[in-house]
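J.: The sequence isn't on hand, but the structure is:
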């Protein structure tokens, strides 16, 4: 369980294909606090630490994960958002995030809003995921509030702190991002679909 509050950034140091799996090595300033078997979210994807070597740790993504996320587009030197699993009893500063990405989206526009930024995204509606204005959405593991919601589009406003401390600063038009839709909203949508 995560909150969507990005704790640190990591740099991809190595990508190694092993059959259908991808071993991802990440250099991070929180590596020294990690341990083998620990869960950590990478751009919102919950992965298990399998190896630690100095300030670099390694996680493995299986084909199912690669099919549903942007992890298969990673390149050496790229920056990823990192968050360790929340501790029981901690504040829930973001919203309930499972670390299970629902699908990807494409960044369609970035607007400088004189002190903040508005990022717009488009996603495939065939998976029946929805956003609502003022609802929660997780983009690359970052807990955000939807400011505009369309049938297959939404926008989020990013404050300077979030911009500087996440990989949003690396986004451009066409960037593929991971989305995790609000878990409560997903249950309501499923119930409504079954009700009809």
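T.: Looks like it came in fine. Note that the coordinates shown come from a computational prediction; the quantities given were computed from them, not determined experimentally.

J.: can we go C-alpha only for contacts and neighbour counts from here?
T.: Noted.

J.: Look at the residue lying closest to residue 75 once chain neighbours are set aside and tell me its secondary structure.
T.: Nearest non-adjacent residue to residue 75, counting by C-alpha to C-alpha, 6 or more residues apart in numbering: residue 12, 7.0 Å away. Residue 12 falls in the strand class when you classify it by DSSP: H, G, I helix; E, B strand; the rest coil.

J.: ok, second structure coming up, stack it against the first:
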């Protein structure tokens, strides 16, 4: 389980395809603290560390076809930034919200507005999947715990402070970019229960 508080930015340094899988080699400040078989969130996708390179300063993860179909991980290119978060420790502070690392779907950035000190991003997604947002509720965008504003049936906005821009890959997101969405777990259970009535 994660909290959506990004620890560091990693950089994609190498990509290898093997059958339907893609291996990503990520260089980050915390790569040398990771262990084989450890679960780490990469842009909100829980991936397992499978190997290391360059004196453990680069870690390797593998995305399988299911992950590539449900997320934007397959769009990564060498040089791209990746939001990285290790699993929450049991006695840690819960600064974000419950994030499982299971991406529900992708969304497209349809607006990025500079508010002279902050930014307002608007993302549109396929509403036929029945995922919902609520005003002032939580959502994970590329693994970042954010607060929803202007919740609508197929879109929502998030207001971003300069610190978040500087320390996450939202700095690379422009109109037309895709992002990973994980909707609030409580909202998903409520929607499922109501749908079964």
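T.: Perfect, I can see it now. Bear in mind the structure is a predicted one, so any value in this text is a computation, not a measurement.

J.: Could I get the contacting residues of the aligned partner of the residue nearest to residue 75 of the first structure in the second structure?
T.: With TM-score structural alignment as the criterion, the equivalent of residue 12 of the first structure in the second structure is residue 12. With contacts defined as C-alpha atoms under 8 Å, 6 or more residues apart in numbering, the neighbours of residue 12 of the second structure are 24, 25, 26, 27, 76, 77, 78, 79, 80, 81, 82.

J.: corresponding residue for the second one in the first structure?
T.: Translated: residue 25 of the second structure. Aligned partner of residue 25 of the second structure by TM-score structural alignment: residue 25.

J.: Check the last one too.
T.: Residue correspondence to the first structure (TM-score structural alignment): residue 82 of the second structure is matched to residue 80.

J.: what's the closest residue to that match other than its chain neighbours in contact with, if anything?
T.: Nearest residue to residue 80 of the first structure, sequence neighbours excluded (C-alpha to C-alpha, 6+ apart): residue 10, at 5.3 Å. Applying C-alpha under 8 Å, 6+ apart, we find residue 10 of the first structure in contact with 26, 27, 28, 29, 79, 80, 81, 82.

J.: how many neighbours does the nearest residue to residue 11 of the first structure once chain neighbours are set aside have?
T.: Using C-alpha to C-alpha, 6+ apart and skipping residues adjacent in sequence, the residue nearest residue 11 of the first structure is residue 79, 4.7 Å away. Using other C-alpha atoms under 10 Å, residue 79 of the first structure is surrounded by 22 other residues.

J.: residues in the first structure aligned with the longest helix seen in the second structure?
T.: Identified as the longest helix of the second structure according to DSSP state H is helix 185-195. Helix 185-195 of the second structure corresponds to residues 183-193 in the first structure, going by TM-score structural alignment.

J.: what's the mean deviation for the matching stretch versus the second structure?
T.: Here the mean offset of stretch 183-193 of the first structure against the second structure after fitting is 0.3 Å, by mean C-alpha distance after the TM-score superposition for the first structure.

J.: Over to stretch 103-111 of the first structure?
T.: Here the mean offset of stretch 103-111 of the first structure against the second structure after fitting is 0.3 Å, by mean C-alpha distance after the TM-score superposition for the first structure.

J.: just so I have it, where are all the helices in the first structure?
T.: Using DSSP H, helices in the first structure cover 63-68, 160-165, 183-195.

J.: buried ones in the longest one?
T.: Applying a neighbour-count criterion of 16 or more other C-alpha atoms under 10 Å, one finds 185, 186 buried in helix 183-195 of the first structure.

J.: quick one: contacts of it?
T.: The contact list for helix 183-195 of the first structure (C-alpha under 8 Å, 6+ apart) reads 96, 97, 129, 130.
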